[in-house]
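In: Okay, sequence plus prediction incoming.
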Amino acid sequence: MKDVVDLSRCVGHAQCAFLAPEAFRRHGEEALMYDPNPDDARHHQVLRAAAACPVQAILVDELQAQHAPAEVSPP
């Protein structure tokens, strides 16, 4: 999983830091530090943090490398 915070949208509510403190943390009064590649153990926390962001500044990309391609049935 990868996550990205759009720091131009982030206004510092810090809901992410409360919900996933190992992945997101405040640095001073206005800066947000985050782990762009949190481990799988933090998966649920990061998803909750992204959903709780009031300005939707957190984007999560879930890489599903082990899924087989979908089969297409003939017309």
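Out: Sure thing, it's come through.
In: Please count neighbours and contacts with C-alpha atoms only from this point.
Out: Noted.
In: Enumerate the positions of the longest helix anywhere in the chain that are buried.
Out: Determined from DSSP state H, the single longest helix within the chain is helix 43-52. By neighbour count on 16 or more other CA atoms under 10 Å, the buried set for helix 43-52 is His43, Gln45, Val46, Leu47, Ala49, Ala50, Ala51, Ala52.
In: Structure two is appended below for comparative analysis:
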Amino acid sequence: MRVRVDFEKCQSNGLCVLSAPEVFDLDADGYLHYEPDPDASSADAVRDAAQACPTRAISIDEP
């Protein structure tokens, strides 16, 4: 699984962090950071995060 975030769309609202905190994180300034190649055990949470994103800024490539 490969995760991508379109920072042109991302509003850093943090819904992805709530769904998959092991993959997504907001720093003190509100900037989103993420793990582009998360562990397979996080796959369901990452899918939930992508669905929760109101701007659809998260995309997932799966083999």
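Out: Sure thing, it's come through. No experiment lies behind these values; they were computed from the predicted model shown.
In: Any chance you could compute the TM-score here?
Out: Scored against TM-score structural alignment, normalised by the length of the second structure, the superposed chains reach a TM-score of 0.95; 63 aligned residues with a CA RMSD of 0.7 Å.
In: quick one on the thing from earlier: and the next helix-or-strand element following the longest helix of the first structure, how far from the second structure on average?
Out: Moving toward the C-terminus from helix 43-52 of the first structure, the first helix or strand encountered (DSSP states H and E) is strand 58-61. Compared with the second structure after fitting, strand 58-61 of the first structure deviates on average by 0.3 Å (mean CA distance after the TM-score superposition for the first structure).
In: quick one: contacts for Val17 of the second structure?
Out: Taking CA atoms under 8 Å, 6 or more residues apart in numbering, we find Val17 of the second structure in contact with Val23, Phe24, Asp25, Leu26, Ala49.
In: if you set the cut-off to 6 Å instead, what comes out?
Out: Counting by CA atoms under 6 Å, 6 or more residues apart in numbering, Val17 of the second structure touches Phe24, Asp25.
In: Thanks a lot, see you next time.
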